[in-house]
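Trainee: Okay, predicted coordinates and the sequence, questions at the end:
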Amino acid sequence: MRQPWRVAVVGGGITGLAAAVRLRDRAPAGTEITVYEQSGALGGKLRTGELAGQAVEFGAESFLMRDPAGAESAAVRLVRRLGLADAIVHPTVGQAALAVDGGLRPVPGGTLVGVPGDLAKVAAVATPDADADRDDGRPLLGPDEDVAVGALVRDRLGDQVVDRLVDPMLGGVYAGRADGLSLVTTMPALARAARVEHTLVGAVWAAQAAAPRAPGAPVFGTLVGGLSTLVEAAATASGATIRRDAAVRDLRRTATGWALTIGPTRDPELVEADAVLLAVPARPAARLLGGPAPAVATAVGGLDYASVALVTMALPEPELPELSGFLVPATEGLLIKASTFFTTKWGHLRRADGLALVRASVGRYGDETSLQLTDDDLVATVHRELSKVLGGPLPAPVASHVQRWGGALPQYAPGHLDRVAAARTALRAAHPTLVLAGAGYDGVGIPVCVRSGETAAEEIITALGGSGS
């Protein structure tokens, strides 16, 4: 393989940037890394903006501090690598609520993404069908089985646990419904336990015991100044050439590597690379794979996505409960599916003037007609529904912002990880210097995306001939 290597990273979200940093750290000195981002901004769904003079997240809000095994998450490790560890802050209010029967009730403890490990603790929110979760003398799942989360929980604990607990929890993360989301992809720890345990409550206990958390240890973190500081630091540390407004329209195999067609049809630019890392959503990835790997393109392109809108309002001295926010079951009939009280949840954002930043999420998979409302109508509807849930009129916002994320959240049907593994195996066999990374394949959340990008970078290093370190 020629030296120095030329690696093209398609996609300037946190996955692509984490991959670029890993390439810089592990590839031979002099490796040429170029990140192609079709928009004018890096970071993907990490976007820190400003409202009423305050930095606020218009995309992802925080990252998990620990991975499923209890070690530091990939996001925290990247933060440390970039010299930002001193900027990590944690929520000062952690208690969230559920909007049920027109009022707010605390999210019960002892659950795993809403699936209870102690049926008594969820009684104030839902009535489980305890008799259904009996020991039938065999594990809940077979060795290679995957099911929809909703199907398993409805069968073992009844509809109300799904509708009032599990569905809003999953909806807050994926904007999807429990009845359509893969257990193995969205709740891997529970899936592993379900291959051994005979009851769902027992599986929850086993999954929690397998990844114990120290009492009082923070679950989430963010950065003072916002998550865009992570994006900027990663871009700098990668030493990559950053190409913004550079859409990759075509990808072709050459005798020595890859040819990428960049930019508009009327004035295309052709660039060459030894390896290509696709860190873009599944559908644009499928379009680029259509030439070199059509079967993989078909498999990848079948992944569906949900669209959401985030409505943020600056409210003058509102009366808010001492909560981090609340989740809304779809059965409540509200447009909003979740709300975060930013200036309550994050102590470093609290203001002396009493101005509060409140954000609500709108849009569920399969029911996105609400997103056709204008920005003004979305703000008005969210304001009205928040007032209703909180039991009194909120003050009129002094500023607001609507961030629309079209096709933002992947929907992982049962069997997703097996389909992705098969697609990657086929791609690796045919084109080892062409790899896939990102939320569309490996799961949502900043740590998962960081790890996905880093893993893809290591695959490229191996394919090109090994590390320079």
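Mentor: Nice, I can see it. Numbering: from 1, shown residues only.
Trainee: contacts and neighbour counts: CA atoms only from here.
Mentor: OK.
Trainee: is it true that Ala41 lies in a strand?
Mentor: No - counting by DSSP: H, G, I helix; E, B strand; the rest coil, Ala41 is not found in a strand; it is coil.
Trainee: and the residue nearest to it when sequence neighbours are not counted, how far is that from Gly12?
Mentor: Among residues not flanking Ala41 along the chain, Arg244 sits closest, at 6.8 Å (C-alpha to C-alpha, 6 or more residues apart in numbering). Using C-alpha to C-alpha, to the nearest Å, Arg244 is found at 8 Å from Gly12.
Trainee: Show me whatever sits in contact with both of those two.
Mentor: Shared contacts of Arg244 and Gly12, defined by C-alpha atoms under 8 Å, 6 or more residues apart in numbering, are found at 36-37, 42.
Trainee: Name the residues of the longest helix anywhere in the chain that are buried.
Mentor: For the chain, the longest helix by residue count, based on DSSP state H, is helix 446-464. For helix 446-464, a neighbour-count test (16 or more other C-alpha atoms under 10 Å) marks 446-461, 463-464 as buried.
Trainee: what helices or strands is it leaning on?
Mentor: helix 14-26, strand 63-64, helix 74-81, strand 275-278, strand 434-436, helix 439-442 (3 or more C-alpha pairs under 8 Å, 6 or more residues apart in numbering; DSSP states H and E).
Trainee: try 7 Å this time
Mentor: Packed against helix 446-464 by the contact rule (3 or more C-alpha pairs under 7 Å, 6 or more residues apart in numbering; DSSP states H and E) you find helix 14-26, strand 63-64, helix 74-81, helix 439-442.
Trainee: and it with helix 14-26, angle?
Mentor: When axes from the mean of the first three to the mean of the last three C-alpha atoms, to 10 degrees is applied, the directions of helix 446-464 and helix 14-26 differ by 50 degrees.
Trainee: Tell me how far helix 446-464 lies from the chain's centre.
Mentor: Relative to the chain's own centre, helix 446-464 is displaced by 17 Å; criterion: C-alpha atoms, centre = their mean, to the nearest Å.
Trainee: structure B:
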Amino acid sequence: MPLPAVSTGPHVAVVGGGVAGLVAALDVLDAVPSATVTVLEGSDRVGGTLRREDVGGHAVDVGAESLLAVRPEAVALVERLGAGDLLTSPDTTSASIWSRGALHPLPRATLMGVPTDPDGARGVLTDDEVERVRDEQPWPTGVLEDDVSVGEYVATRLGGAVVDRLVEPLLGGVYAGHAARLSLRATMPTLWDRATRGQSLLTPAGAATAAPGRPPFAGLTGGVGRLPDLLAAALAGRGAVLRTRSVVRLLERTADGWRLVIGSAASPDVLVADAVVLAVPPAPAARLLAAHAPAAAEVLADVETASTAVVTLAVPRAELEDVGGSGFLVPPVEGRAIKAATFSFRKWGWTGALDPDVVHLRASLGRAREEAVLQREDADLVALAVADVCAALRRTPFRVVDAHVQRWGGGLPQYAVGHVDAVATVKADVERVPGLEVAGATYDGVGVPAVIGSAARAAAATTQFLSTLAPRPGDQPA
């Protein structure tokens, strides 16, 4: 039977309790304080891929651990939540690439791995490969008109080694995907712009900067995984209802709104709402949209996702005291199990200060269509992570005080060739349905700031829709 209404104001149901859903809920309540907002999350906690867990007696990030500060949304959100004092900057961003059996400094003058100074890539690339980069070739048709894969375009112009040794590890870190399948237009808009103008890829892009005095990346003291808690507290303070273990099984249109069926067929709950924001991965979004925006559902059903895992290790400080830098990336061509390692105790001052005897580091595994490694037991993933990190550092395996394996199933949508046009189709089809919006990492970027921006747009559209509804007795003006 329908759940009882808790207010006479409009009711908005947000499906999905990741960052997108939580931010959309908060934005709606800020704009329409009289609204009731219910967030429905299928798992046992909100936050999506932002999460902290206890490793070696200390809470550390086991999901995303940094925020891109060159986009303002994430930093602005933290400050808006009254937690600006938690913002912190990396102690070091000096990363390396593990290539041909050695660690080489990541060239600084690159754009997602594409070097603007060929000589700066020497070491990661051989002398012959550097010369191939310098001998930049035109695209066969001169100006690019249709979307292509990053791998095809960059290899044609600068050589395959740039893709294999530089672009792949960067893309793997952000998208957990492969250059041969990822869209140039969607994942490298700056290069796409140059390609459509017939310009050189070696032109310096200019330094991307955050707010004055702030580095390009930011974190939170105590972990980025604190952000969902901050959002949940803000929502609770505004009267929002957050329900976990609440999978929305069916979304139905009614004469004056929406009916959401939650839970099992045997004992379902029913929630009635005026508007709905779908902030879930592409597969469940496609399922819920099928009856209302079939073109959008068809597109979303075809969006591939990648599964990954993060192995977090607590290790005796004495064994890694001499290690410097923030970590290293691993090109797929190296054939290693891990795709990156982060020396969290060096990168983040708060992490390094957690324990006088133990330090924390992490390794990530998993790329699209390469889930076989993730089918291993947790203990095997820990052993793989230790073996690869120690091989890169050229030392015998260190002792593990504690370890945690966090698996992210289908956590990263793949921005395949044609993704921008596909998203435009989704948005146009959903826009035809009053009171229905979509948000999340599938649409305009996978990073936290991009997801926040997506949520803000969905909330603004929802707020606009609510303003068209006839007022009810007891409604208060926003």
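Mentor: Alright, I've got the coordinates. As the structure is a prediction and not an experimental result, all values here were calculated from the model.
Trainee: what TM-score comes out when they're superposed?
Mentor: The TM-score (TM-score structural alignment, normalised by the length of the first structure) is 0.93; 455 aligned residues with a C-alpha RMSD of 2.0 Å.
Trainee: Buried deepest among the helices and strands packed on helix 446-464 of the first structure, which one?
Mentor: For those, the largest average neighbour count (mean count of other C-alpha atoms under 10 Å) is found in helix 14-26, namely a mean of 27.
Trainee: mean deviation of that one from the second structure?
Mentor: Comparison of helix 14-26 of the first structure with the second structure after fitting gives an average deviation of 0.8 Å (mean C-alpha distance after the TM-score superposition for the first structure).
Trainee: Now do that helix: everything it contacts.
Mentor: The contact list for helix 14-26 of the first structure (C-alpha atoms under 7 Å, 6 or more residues apart in numbering) reads 9, 33, 43-44, 231, 234-235, 237-240, 279, 437-438, 449-450, 452-454, 456-457, 467-469.
Trainee: what's the nearest residue to Ser149 of the second structure if we skip its chain neighbours?
Mentor: Going by C-alpha to C-alpha, 6+ apart, Ser149 of the second structure has Ser183 as its nearest residue, at 4.7 Å.
Trainee: ok, that neighbour to Ala422 of the second structure distance?
Mentor: Distance from Ser183 of the second structure to Ala422 of the second structure, by C-alpha to C-alpha: 11 Å.
Trainee: Looking only at neighbour counts, state which of the two leads.
Mentor: More neighbours surround Ser183 than the other of Ser183 of the second structure and Ala422, with 26 against 20 (other C-alpha atoms under 10 Å).
Trainee: State the distance from that one to Tyr415 of the second structure.
Mentor: Computed as C-alpha to C-alpha, the Ser183 of the second structure to Tyr415 of the second structure distance reads 6 Å.
Trainee: Same question for Ile338 of the second structure.
Mentor: Remark: distance between Ile338 of the second structure and Tyr415 of the second structure (C-alpha to C-alpha) = 22 Å.
Trainee: so how far is stretch 129-139 of the first structure from its chain's centroid?
Mentor: So, by C-alpha atoms, centre = their mean, the centroid of stretch 129-139 of the first structure is 32 Å from its chain's centroid.
Trainee: for stretch 308-327 of the second structure, same thing?
Mentor: On C-alpha atoms, centre = their mean, the centre of stretch 308-327 of the second structure falls 23 Å from that of its chain.
Trainee: ditto for stretch 182-191 of the second structure
Mentor: The chain centroid and the centroid of stretch 182-191 of the second structure are separated by 16 Å, computed with C-alpha atoms, centre = their mean.
Trainee: Over which residues of the second structure does stretch 399-416 of the first structure lie when aligned?
Mentor: Counting by TM-score structural alignment, stretch 399-416 of the first structure pairs with residues 402-419 of the second structure.
Trainee: Show me the strands in the stretch 201-350 of the second structure, by range?
Mentor: Under the criterion DSSP state E, counting those that start in this stretch, strands of the stretch 201-350 of the second structure are mapped to 217-220, 241-243, 248-254, 257-262, 269-273, 275-278, 305-316, 327-329, 338-342.
Trainee: quick one, which of these is nearest to Thr187 of the second structure?
Mentor: Thr187 of the second structure sits nearest to strand 305-316 of all those, at 14.9 Å, using C-alpha to C-alpha.
Trainee: Tell me which other helices or strands the closest one touches.
Mentor: Helices and strands touching strand 305-316 of the second structure, as assessed by 3+ C-alpha pairs under 7 Å, 6+ apart, comprise strand 358-365, strand 402-413.
Trainee: and among the ones you listed, the most buried is which?
Mentor: Greatest burial across those, using mean count of other C-alpha under 10 Å, falls to strand 358-365, with a mean of 25.
Trainee: Same list (the strands of the stretch 201-350 of the second structure) but as TSV, adding distance to Val78 of the second structure and mean neighbour count.
Mentor: As requested, the strands of the stretch 201-350 of the second structure are exported to TSV (distance: least, C-alpha to C-alpha, whole Å; neighbours: other C-alpha atoms under 10 Å):
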stretch	distance to Val78 of the second structure	mean neighbour count
strand 217-220	9	22
strand 241-243	20	19
strand 248-254	29	16
strand 257-262	31	20
strand 269-273	29	20
strand 275-278	22	26
strand 305-316	24	23
strand 327-329	26	25
strand 338-342	24	25
